[in-house]
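Student: A predicted structure for the sequence below; I have some questions about it.
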Amino acid sequence: MATFFDINLFALFGQLLIGLINGSFYALLALGLAIIFGLLKIINFSQGALYMLGAFAAWIGLNYLGINYWWALVLVPLAVGAFGILLERTLIRPIANEDHLYSLLLTFGIALILQGLFTHWFGSSGLSYPMPDELMGGTRLPFMYLPNYRAWIIVFSLLVCAGTWFVIEKTRLGGYLRAGTENPRLMQAFGINVPLLVTLTYGFGVGLAGLAGVLAAPIYTVSPDMGSNILIVVFAIVVIGGMGSIGGAILTGLAMGIVEGLTKYFYPEASNTVIFLVMVLVLMVKPVGLFGKEA
């Protein structure tokens, strides 16, 4: 356990970098969950499995179809989003007006099916995905060594999260999405195709999970259980930020990654539980989350 008087800045900033990388993935996945719940009121427990699906799609594309990393960044989110649209149309839409518990159980079942299928096909040991040549190497800063790919993950994730927030909160399209979920009949009276908006919104939310999977493939082992390991943490982050809060999901994801990184340096034994401890404290003070609104 480190104290304030024996801080190793090189190790501390190294842990902060790891925390920022984890926070970038937390933010992307939490953003997708917040969009799906905040706009569609669907508790998507398959988000972790779709994150895993994105990583495997990148690996399969490279090894069987010759699709490199840069094309995978474009094609895999579209493919995972299309798969999400298929799920929404065939399985989720029939229970859209039922209690939230039904969608939670359904998506949890989908996650188990996907994880079981990929374990059967590829085993559980994990697969490696090569880092793109353009992002190899790194930069030596005065206080740490910064790998280029890690810096790319942080910058790219922040740009995606900021762009998504801007579209949903500050554009006419985002206004249509929010209005279509709050008062669909009124929007349909104005000629807006609300069911199509719902479908595309769900597809975009799960597409973010696929994008996170592609980003994670070169630095984490591509394995069937990679989604289940991160899902519970991401749900805790969404609860801390406030269920359905787009900005809250982004800020809380990044902040919890940093908190986790600092905890790994100062008190490693608590690093796996610190996010859940923060969740408990936040819910005791503000049950709707830091950025959530009262119903």
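Tutor: Nice, I can see it. Source: prediction; values computed, not measured.
Student: all contacts plus neighbour counts: C-alpha atoms, from now on.
Tutor: Noted.
Student: could you give me the buried positions within stretch 223-235?
Tutor: By 16 or more other C-alpha atoms under 10 Å, the buried positions in stretch 223-235 come out as 223-228, 230-231, 233-235.
Student: will you turn those into TSV that also has distance to residue 272?
Tutor: Output for those, formatted as TSV (distance: C-alpha to C-alpha, whole Å):
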residue	distance to residue 272
223	20
224	21
225	17
226	16
227	16
228	15
230	11
231	13
233	9
234	13
235	14
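Student: use this one as the comparison:
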Amino acid sequence: MGLLTHTVNGLVGGGFYALLALGLAVIFGLLRVVNFAHGAFYMLGAVGAFFLLDSLGLSFWVALAVVPVVLGLLGVALERTVVRRLAALDPLYNFLLTFGLTLILQDAVKSRYGTQSKPYGAPAGLGGTVDLGAFDFPAYRVFVLAVAVALCAVVWWVLARTRVGMVVRAGIERPELTRALGIDVGRWIAPVFGFGVALAALAGVLAAPVRAVNPLMGGDLIIGVFAVVVIGGLGSVFGSVAAGFAIGLLQAWSEAYAPPLLAQTLIFLVMALVLLVRPAGLFGREEGTA
């Protein structure tokens, strides 16, 4: 029973990793931008949910619908006004830009709410437990896992089965060849950046009832998400999702059965091993391959 509980907990944690890594993967794949502000947008998703409840009395369900859309539009505006201007320069410039944006957003939230964590209760109807046969499990965590799996499946379907998705996927996986064939990938850059930000914000809203809402919650998670993306393969959508769930499971099992030091460093040990064996990541494309 203990192993099953830790396994489901690992899948829930992996769901957060998968959503965040999926957003990072599509942004990097199409823009070749390492969006260090991804964790800050995740934090803003949780803070946005808290703001709507605390200041406006709006429920979790309203936040789940509104906050990702608002932050996604902010991401589109950010790409069109700032990120695009640096696209022709060394990628380090956009990395520094998004790193600076992270510090600005964190300090802005600190000035409004301080550094103290804010509680956010589970939404109405999801406060109890669900009978999973061998054990009971918190209903809200089951909901989070279901949403994460459903969203990943929908994104995969859109990328694999729709014309727009195929263009975006081609731009992610074969950007030079796609442009050489005359396909206008540029028109999708801002929407894809906004979509990646919206995924991070949605993960933040989902995390609000599970994790304490505070300005540093994104910084605590983003390094692990970067490791997940590297393990799955930079720019690989499937690899990011698969690695996210796998790392969530490994972390849950190691926290339950391994020494604390190993549990804290496992994700980075796995990343180092993967890079030694396959530098492009498990599902990444080796440079120079067709």
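Tutor: Sure thing, it's come through. Please read these numbers as outputs of a predicted model, since none were measured by experiment.
Student: CSV for the buried residues of stretch 223-235 of structure 1, including secondary structure?
Tutor: Listed next are the buried residues of stretch 223-235 of structure 1 as CSV, based on DSSP: H, G, I helix; E, B strand; the rest coil:
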residue, secondary structure
223, coil
224, coil
225, coil
226, helix
227, helix
228, helix
230, helix
231, helix
233, helix
234, helix
235, helix
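Student: from these, which single one is nearest residue 95 of structure 1?
Tutor: In terms of C-alpha to C-alpha, no member of the buried residues of stretch 223-235 of structure 1 lies closer to residue 95 of structure 1 than residue 235, at 21.7 Å.
Student: residue in structure 2 matching the closest one?
Tutor: Alignment note (TM-score structural alignment): residue 235 of structure 1 maps to residue 226 of structure 2.
Student: for its match, give me its contacts.
Tutor: Residues counted as contacts of residue 226 of structure 2 (C-alpha atoms under 8 Å, 6 or more residues apart in numbering) are residue 21.
Student: and the one 4 residues further on, by the same measure?
Tutor: With contacts taken as C-alpha under 8 Å, 6+ apart, residue 230 of structure 2 has the following neighbours: 271, 280-281.
Student: again, 6 Å this time
Tutor: Counting by C-alpha atoms under 6 Å, 6 or more residues apart in numbering, residue 230 of structure 2 touches residue 281.
Student: one more: the one 4 residues further on?
Tutor: By C-alpha under 6 Å, 6+ apart, residue 234 of structure 2 lies in contact with residue 284.
Student: surely it forms part of a helix?
Tutor: No - assessed with three-state DSSP, residue 234 of structure 2 is coil; it does not lie in a helix.
Student: which residues in structure 1 form strands?
Tutor: 138-140, 145-147 (DSSP state E).
Student: most packed of those strands?
Tutor: Greatest average neighbour count among the strands of structure 1 goes to strand 145-147 (a mean of 15), per mean count of other C-alpha atoms under 10 Å.
Student: what stretch of structure 2 does it fall on?
Tutor: Taking TM-score structural alignment, strand 145-147 of structure 1 hits residues 136-138 over in structure 2.
Student: quick one: that stretch to chain centroid distance?
Tutor: Per C-alpha atoms, centre = their mean, to the nearest Å, the displacement of stretch 136-138 of structure 2 from the mean C-alpha position of its chain is 25 Å.
Student: now stretch 91-101 of structure 1: which residue numbers in structure 2?
Tutor: Against structure 2, stretch 91-101 of structure 1 falls on residues 82-92 (TM-score structural alignment).
Student: list the buried ones in that stretch?
Tutor: 83, 86.
Student: then stretch 91-104 of structure 2?
Tutor: The neighbour-count check on stretch 91-104 of structure 2 (16+ other C-alpha under 10 Å) flags 94-95, 97-99, 101-102 as buried.
Student: with structure 1 superposed, average distance for that stretch?
Tutor: In the superposition against structure 1, stretch 91-104 of structure 2 averages 1.0 Å from its aligned positions (mean C-alpha distance after the TM-score superposition for structure 1).
Student: map residue 207 of structure 2 across to structure 1 for me.
Tutor: Matched to structure 1 by TM-score structural alignment, residue 207 of structure 2 sits across from residue 216.
Student: ok, for that match, nearest residue in space, not its chain neighbours?
Tutor: Spatially, and ignoring its direct neighbours in sequence, residue 216 of structure 1 is nearest to residue 55 (6.9 Å; C-alpha to C-alpha, 6 or more residues apart in numbering).
Student: which one in structure 2 is aligned with the one you found?
Tutor: So residue 55 of structure 1 corresponds to residue 46, using TM-score structural alignment.
Student: I'd say that match and residue 202 touch.
Tutor: No - in this structure, residue 46 of structure 2 is not within contact of residue 202 by C-alpha atoms under 6 Å, at 8.3 Å.
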